[in-house]
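Colleague: Okay, structure incoming, though there's no sequence with it:
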């Protein structure tokens, strides 16, 4: 009969990650105690705050990790809460003791930042943002969304998130997670459907806090859902994250395409790269397989061609999202269509765009690596 040891239990706990921080609870100092009595194991773990929304998940994962050990018949998992000194030490550990900075703007960052922009409202920019985020996360990437549309915030609703951010310290916020995507929105901080009545400097400050005070961890992709137009927030994004790439959303209608061009040409002034164009509300697929161009055709291609000419760099048409009732229905229900009905035409179109965005443009293919190998 095998007897489990405390070292074996702690080794098992090293495979349990805090869902918000993305690191093992052993590394974060979240294991308060481990008591082994024959085949019975009692583990007490620290929560970062009293109302930790991940409490049940942490307890369940801790229980599962210990219960699978040979020789363990009974597992008890209890919780305690970190005190102020422990939270401060954890914050310093996560940030390396440095003052808050925008990690995505630092040299050597491995996070690709895409700012989802549009010339006007009503083109489905937020729906595009959340579905691309969910599609990328479904591929195993670590993804975050900043709802930068302060006045017209809708990301929490579209992602079905009513969870509040966890405030660990005054300058460290842990973002809610929905469908495997970390999100932050002004909607998390206001009561009900109250309007936000702010002038430009407040918008800049809010965006800056979303980028510095929120602990994002190691993201592969960050999407920013910008407000329509070329105003304060678009300028702030260019200042705060100059390496952010623009994705312009338009509809097939030529009048909408003309306005969308303006959102893309801001890149000429900010020196940002335009990663591509997404045409939303494209031809609707009918039950018999035919298509109906309710909003016309050619808008996305026109914006792609015009921005390519204006910016001097290739601006591809990344994809065309069919007009699909399922996209609206599942958005209202808080589950992106790429997850709710992945077989629908719109979901497949989003998945195809996500495939393109998941591939880094700075591939090493075909480049000399300078390894010092001398050809014969």
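Modeller: All right, it came through fine. Just so it is clear, the structure is predicted and the values come from calculations on it, not from any experiment.
Colleague: Only C-alpha atoms from now on, for both contacts and neighbour counts.
Modeller: Will do.
Colleague: just checking, residue 111 touches residue 143?
Modeller: No: judged on C-alpha atoms under 8 Å, residue 111 makes no contact with residue 143 at a distance of 9.2 Å.
Colleague: Mind listing the shared neighbours of the two?
Modeller: In terms of C-alpha atoms under 8 Å, 6 or more residues apart in numbering, residue 111 and residue 143 are both contacted by the residues 219, 220, 221, 222.
Colleague: dropping in the other structure now:
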């Protein structure tokens, strides 16, 4: 299996899946594949999944960037443990920060983290465009976009202005999350953005003492949603206190314990995602 997974990643890195690679500088392809991570509603762990997915891809040997596209509620500075601010060079280009091996950019790297961002839709859309195209990314195999929840301006901007290879939808198993995830799925299809798969987060609660797993939010909702819509189910992630603790420490679970069960789950999901891009 390890040989197969290594071949998959190497094959994907050798070419761009997007119809048009993002061009930066003097016509040099800087980003081969842009993948957005979305959710229908907030609170399902989308940002945590985005960070861990980026780290998991990096650990497979890919050059990865993470763009915090949740303009009004950026959280990647906390999840990645970044306290410094991004530098803007003389040409007014943003220099991404590197942490845990991945490049990243976020509004929280540019302004005080306690300052609310009170912007209307057109300004948010322009900010997203600038973060993608006016950041000095080193050549990337993958750029992961951590989108805001819902079906607002940012996904519409993506469909019109950014060459996205596809999107991944994160949900939790309970009905209220699945209903909104279904709306997000329908929106991306309407916008013509391929849906690469569903990730079910908080699928089970893992007991600290006996390791028994209980589906406290319901069982199998993400898998049923994927099957009903004819799209891949990329995997499920438990509600594990280690994920929360590591996020609060600024060390994603995929790298804090690289041989642990959670890191293996994120690695499996990353490989499943790569396989979908190769189809």
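Modeller: Everything's here; your move. Since this is a predicted model, take the numbers as computed values, not measurements.
Colleague: So after superposing, what's the score?
Modeller: For these two chains in superposition, a TM-score of 0.86 is obtained (TM-score structural alignment, normalised by the length of structure 2); 255 aligned residues with a C-alpha RMSD of 1.9 Å.
Colleague: so who does the residue nearest to residue 242 of structure 1 when sequence neighbours are not counted touch?
Modeller: Computed as C-alpha to C-alpha, 6 or more residues apart in numbering, the closest residue to residue 242 of structure 1 that is not its neighbour in sequence is residue 272, at 6.6 Å. With contact taken as C-alpha under 8 Å, 6+ apart, residue 272 of structure 1 is in contact with 238, 242, 243, 244, 245, 246.
Colleague: Who has more neighbours out of residue 111 and residue 143 of structure 1?
Modeller: Taking other C-alpha atoms under 10 Å, residue 111 of structure 1 and residue 143 do not tie; residue 143 has more neighbours (26 against 18).
Colleague: And the one in structure 2 that sits across from the more buried one in the alignment, how close does it get to residue 193 of structure 2?
Modeller: For residue 143 of structure 1, the aligned position in structure 2 is residue 64, judged by TM-score structural alignment. Separation of residue 64 of structure 2 from residue 193 of structure 2 (C-alpha to C-alpha, to the nearest Å): 21 Å.
Colleague: Residue 169 of structure 2 now?
Modeller: Plainly put, residue 169 of structure 2 is 12 Å away from residue 193 of structure 2 if you go by C-alpha to C-alpha.
Colleague: Where does residue 226 of structure 2 sit: helix, strand or coil?
Modeller: Residue 226 of structure 2 falls in the helix class when you classify it by DSSP: H, G, I helix; E, B strand; the rest coil.
Colleague: residue contacts, the aligned partner of it in structure 1?
Modeller: Matched across to structure 1, residue 226 of structure 2 falls on residue 304, judged by TM-score structural alignment. With contacts defined as C-alpha under 8 Å, 6+ apart, the neighbours of residue 304 of structure 1 are 276, 277, 315, 316, 317.
Colleague: can you pick the most crowded of those residues?
Modeller: residue 277 (31 neighbours).
Colleague: Using the three-state scheme, assign the aligned residue in structure 2 for the residue nearest to residue 242 of structure 1.
Modeller: Aligned by TM-score structural alignment, residue 272 of structure 1 pairs with residue 193 of structure 2. At residue 193 of structure 2 the chain is in coil, as set by three-state DSSP.
Colleague: With residue 108 of structure 2 as the reference, measure out to residue 193 of structure 2.
Modeller: Separation of residue 193 of structure 2 from residue 108 of structure 2 (C-alpha to C-alpha): 27 Å.
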